[in-house]
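>>> Using only what follows, build the 3D model:
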Amino acid sequence: MSNRSSNPFFSSILNSRLQRRQVLRGTLAAAVTSMFAGPIMDGLKARPASANNTKLGFKPVPISEADTIVVPEGYTARVLIPWGEPISGSFPRYSLKNTGAEQGMQVGQHHDGMHFFPIEGKSPYEGSSVDGLLVVNHEYIEPRYTHAAAVGQALGPDGFPQKEDGTRETDQVLKEMNGHGVTITRISRQSDGSWRVVRDQRNRRITALTPMEIRGPVRGSDLVKTKYSPDGTRTRGTINNCAHGVTPWNTYLTCEENWARYFLNNDEDVPRDHERYGVSTDGTSRYGWELADSKADEYIRFGASASGASATEDYRNEPNAFGWVVEIDPFNPNSTPVKHTYLGRFAHEGVVFQSPVEGQPIVCYSGDDARFEYIYKYVSAQPYCQATASGALLDDGTLYVARFNEDGTGNWLALKFGENGLTPENGFQDQADILVNTRTAADFVGATKMDRPEWGAIDPRNGNVYFTLTNNSNRKSEQVDAANPRPENDWGHIIRWSEAGKNPTATSFQWDIFVLAGPEDDSRKLSGRPLNADNIFVNPDGLWFDADARLWIQTDIGESSQNQGEFAQFGNNQMLAADPDTGEIRRFLTGPIGQEITGVVTTPDQRTMFINVQHPGATTSEEEFAAGKINSRWPNQDPKIYPRSATVVITKDDGGIIGT
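Next up, the predicted model:
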């Protein structure tokens, strides 16, 4: 948590409607009933589900603690492109002894958001369902599962090997950097229903070292000038790539989430553009990349202290080149990725677009995944034209942040220089300053502090927007508000809204809560009824609508909580499907031990689904790792092979549409 602003939590307003006893744990029903006794979005009230109107045609799977993928009866799950799968160059086979350079020719680690692009390259949603480019994010890495040198050491998920003098072997750092980023690989369906990697010139890796262009208002700003880019127009690499976005012009957006701790600033006075985001200020950075023994420029840049006479002689501004949304053209292997600064700098979980309308602005949304952070919307200044649309639409517009009012209404507050007090008198020098310090600007205008806003999804029929709020155990009773109604919110919930007049560019909206996750005695569906054995879940994270408006929900119970204490009743992380009209929810899938289910997309015909299993075995303790007692061996189930993140291909045995 980095938000220490004094923004109100609406507790003064809520106290007139909710007695504190109503929002204490165990009295959830009273709180929800009181909050939503007033206006609610027209057309979004729950309708009873019946056998002939449900969107969900599969039998729910039970909660599981097994080290495997479990799917409903009549479905098959197969593994595709696990970490280390070769895709380019000399196609080196996966081995714990792979070098850093070899990792740059292989699928990265810890798969996350992804999209299947039909091979024709004309539309992100129409075209071939048997041949295409699969583009996959890689959020982070576990050094203990990455290096042969780590075997036998007492290392946790973020622990890394070090030399006796405190430095790190350069090739280990290179391997970790190349394990980050994005994988682009061509895949095709085989006659037996399986899929395989196709050798193609478009197969490539985008990593923490790939040259990138900075665009938008921050381009050329003094805040991003470095030794590498004295004019502030370029940077190297993308890291902590969580969820994603898909543009209407058929490109891929990868989002930089928890990037801040990759950097270390030991200066006595840490600037707000570091402090407000949680840049490390003592010891080492998350992985100690700045400790590479070669002391090469591409590694020491993760030490962000001021060491030169000016910013163009060191890397004090390097953290400001991260926290952005990066656009990649998967069909052009020679293209340079672009960081679009008008979408704001924060812990981006993903980007989700409203359906484009010819002659109207582009509209997209993004969540800042941290406790007490915000939800944002971007509206382009120029209208969408299918014939000419490009990433330029993301470089000129207005970034807004959401305020959720206690009466079920909301407002979008512009983060625009000269408006809403964002002026030099209040510490904001220009639009670039506002965007580099997006969180600080959102604090200033009075946005609503949310319970870790993560993935968003938009109902393709009506434009209603859904966002997961994963959890917030730090929220106190006096800090609850209508949009975040539970103190010590261990379980999480899903919020949704409809823009005023069904106009995506509107500056006001109406909202409600779609589901409050949790056990049977502390949860509520849209119908007002609690969740049950077929659908109890917690910590909603991934979210996606398919073409038939089924809402897919993925969970991320943290490694320290999985199958422990109160969380034991939920088993391993899972994926569910929901009917947004009736509120019906069914559990579709459970994953192996220690992992997070994330990333979901289907082929255009909806008969093949891809999901990702991230960090299996992450719940292995330091002591267990040192003793070789790894609690997951998924997907190989070989005691000689460490667990590996991978994509999973799901098909229906009768060849039908997934979910029906």
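
>>> From here on, just use CA atoms for contacts and neighbour counts.
OK.

>>> What separation do you get for residue 223 and residue 271?
Note on residue 223: its distance to residue 271, by Cα to Cα, to the nearest Å, is 11 Å.

>>> right, and the helix or strand after the biggest helix by length in the chain?
In the chain, taking DSSP state H as the definition, the longest helix is helix 170-179. Remark: after helix 170-179, the chain's next helix or strand is strand 181-189, criterion DSSP states H and E.

>>> Only the buried residues of that next one, if you could.
If you call a residue buried by 16 or more other Cα atoms under 10 Å, then strand 181-189 has these buried ones: 181, 182, 183, 184, 185, 186, 187, 188.

>>> one more to line up against the first:
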Amino acid sequence: MTRSDIMNDPSIGNKAEAFEAFDDIPTNPNLSRTIGDVINARFGRRDMLRGMLGVSASTALFGTAALIAPTKSEAGAKAASRYVFDELTSGNDATHHVAEGYDANVLLRWGDPIIADAPEFDVMNQTAAAQLKQFGYNNDYVGFVPLNDEGTRGLLCVNHEYTNEEVMFPGLGRQDSNGFAGMTPDLIDIEMAAHGGSVVEIAKDSAGAWAVVRDGKMNRRISPLQTAMTLDGPAAGHHRLQTNDDPAGLNVIGTINNCAGGLTPWGTWLMAEENFHGYFWTDKLDGAGKPDISAQPEAAQMARYGVPGMWYAWGQHYDRYNIDKEPNMPNKFGWVVEVDPMDPTSTPIKHTALGRFRHEGAETTVSTDGKLVIYMGDDNRFDYQYKYVSNGSVSDDRAANSALLSEGVLYVARFEEDGIINWLPLVHGEGPLTAENGFEDQGDVLIDTRIAADLLGATPMDRPEDAQPRGDGTAYILLTNNNKRKAGETNAANPRAASDFGHIIEIKENGGDHAATSGTWSILLKCGDPAIAEVGAEWNPDTSQNGWFGSPDNAAIDADGRLWIATDQGSKWGKTGKSDGLYAVETEGDARGTSKLFFRCPVGGEMCGPYFTDDGETLFVAVQHPGTDGTKDLAGFERESTFEDPATRWPDFNDKMPPRPAVVVITRQGGGKIAVS
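Take a look at the predicted model:
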């Protein structure tokens, strides 16, 4: 499928669905040994596809819980679960739902003022100046930095991934399918102002209710419209980062498509740049209407990263997003950005040591000897799982800790058929990463991280999204889906062809040390409906019809070490009949592989976040692009959603307001820890 096919596909009703279709286009030519091949080599394709694993193979992949089959005599005798709540009923409708006994209150919505002198939101008269003082669009990652010992006051750090013009602006409709005919410079500036991130102070009152502190001194908006940033690490100052406005190659304006992220142990915020390629433009098209990059000196590198995607019209008005005028500018995006939320005057830093790819997240932990470790997925079909290990150790010197993100080793994962994971270092001069293969220095290795990983023989994965480490040397890798994987391309770690539902891999690093260069891996869950044999799903049999899910995306580990999974099915929720939601997943003992539904989104919304406060009594989640994805499958609506005619008007339910992405705060009625007796 080409860009033109997607733009003209009548089944695609909005930009979010178009993005999803673009994700179906792999850019990795290295498909000789995918994760599906590994699984098949380890366990045998026929048995895997039929779900007929032998005892030894089944326990190796899924643990002993996979062998538990419920019988009549065992009715009601479920394995003990550490999650105590009455499971929510799955479904899809215009509003959000949470498990009984909990409150889920909207805390922040797109357009809400977050700066003391910000104007009130006027959806019919939007301006970039106003948006730069208001909460941005499509909230994804959510992190919380406490400001007091009690944890009743803190800073919410929120990514704003992208915008949906068709439900954001009145009278406009979807723009990427009509040549951006309605996108004026003013509207483009509003879009840019709505991207990036927000730092917002919030506080809990004596009754336990959270609210925004609008005059918080640290409140801040970060955007690709005007926020200046620096680059550091081995690629900083590289000739491939030099542009007309920055001949030194050390600075850039803004950050884009910030999906998931993380917080460092010293309280800085990591913003991951994901689908940066979609923002770049060219005026040169071939006879089929596809971008023509044949004359570009880095045509091969651009093709590997999907540049230019031309999802937005920014490059029609800003030279920095037009590769004809600034061919090096795409190399300044696709990094992890560090922001100090405690200092609103600080300059964000893009850390090139962490590699350049479509970063889904950047979740941190500390190794047994104090080194900083960051797990990161490259969210594209057939791309790779990475981790970064610092050279130095985390200390009490907050300023010095930032250097840990500049000096370290980036690794890429190879999943072996025998259940071993090997982390391969991406270091110039080692193995094939030499000048003979196009890598003149470490800067080249990091700018072209994907190409370097190709040469090392990393395992192509089923869209690695969030990766969540736990303190005991365990990490959970979320593979959301890959419907482009063919039967001959399956392997041990990506076992299903045409996987619409994804799976979760559990890694156990050697010695319980996250800095280890090898460990073991197994599959925790194969997602999808277990009642349909062809799906090949694997769950603990105690999982109810409400509890199974598809397309795991973001994750959190709470203070008690329990795993929570947020889903992103896109328009494919019509295949499950369920909206996206938040699920509690058991990882230990006889209950391993059991899942329970705790929260679900309104129609067309994606579940993002989640983030728990340290005391376990507050859970923040984000609902992104409500009223957009798959609205043609909503019974009684069954059409494309627009500003004037949306599938839902969540969360305001005001006839004069379109759906608004929002952060929701969940607490237990009467107080106490979430899902704990």
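
>>> TM-score for the pair, please.
The TM-score (TM-score structural alignment, normalised by the length of structure 1) is 0.89; 619 aligned residues with a Cα RMSD of 2.6 Å.

>>> that older thread, tell me which of residue 223 and residue 271 of structure 1 has more neighbours.
Shown here are residue 223 of structure 1 and residue 271; by other Cα atoms under 10 Å, residue 223 has more neighbours (20 against 11).

>>> Could you measure from the residue mapped onto that one from structure 2 over to residue 659 of structure 2?
Alignment note: residue 223 of structure 1 maps to residue 240 in structure 2; criterion TM-score structural alignment. Plainly put, residue 240 of structure 2 is 41 Å away from residue 659 of structure 2 if you go by Cα to Cα.

>>> what do you get for residue 582 of structure 2?
Distance of residue 582 of structure 2 to residue 659 of structure 2, given as Cα to Cα: 20 Å.

>>> again, but for residue 514 of structure 2
Separation of residue 514 of structure 2 from residue 659 of structure 2 (Cα to Cα) stands at 41 Å.

>>> Which one's more surrounded, those two?
The neighbour count for residue 514 of structure 2 versus residue 659, taken as other Cα under 10 Å, is higher for residue 514 (33 against 29).

>>> Now which residue in structure 1 aligns to the more buried one?
Checking TM-score structural alignment: residue 514 of structure 2 goes with residue 504.

>>> neighbours around the nearest residue to that match once chain neighbours are set aside, how many?
In this structure, residue 504 of structure 1 finds its nearest non-sequential neighbour in residue 363, 6.5 Å apart by Cα to Cα, 6 or more residues apart in numbering. Using other Cα under 10 Å, residue 363 of structure 1 has 23 other residues around it.

>>> ok so, going back, close enough to count as contact, the match of residue 514 of structure 2 and residue 357?
No. Using Cα atoms under 8 Å, residue 504 of structure 1 is not in contact with residue 357; the gap is 10.3 Å.

>>> ok, for residue 165 of structure 2, nearest residue in space, not its chain neighbours?
Using Cα to Cα, 6+ apart and skipping residues adjacent in sequence, the residue nearest residue 165 of structure 2 is residue 174, 6.1 Å away.

>>> What is the burial count for that neighbour?
Residues lying near residue 174 of structure 2 (other Cα under 10 Å) number 24.

>>> Also residue 179 of structure 2?
Residue 179 of structure 2: 14 neighbours (other Cα under 10 Å).

>>> do residue 2 of structure 1 as well
Applying other Cα under 10 Å, we find 14 residues neighbouring residue 2 of structure 1.

>>> do the same with residue 562 of structure 2
Residues near residue 562 of structure 2, counting by other Cα under 10 Å: 16.

>>> can you redo the buried residues of strand 181-189 of structure 1 as a markdown table with distance to residue 202 of structure 1?
Below are the buried residues of strand 181-189 of structure 1 laid out as a markdown table (distance: Cα to Cα, whole Å):
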| residue | distance to residue 202 of structure 1 |
| --- | --- |
| 181 | 16 |
| 182 | 13 |
| 183 | 11 |
| 184 | 7 |
| 185 | 7 |
| 186 | 7 |
| 187 | 11 |
| 188 | 14 |
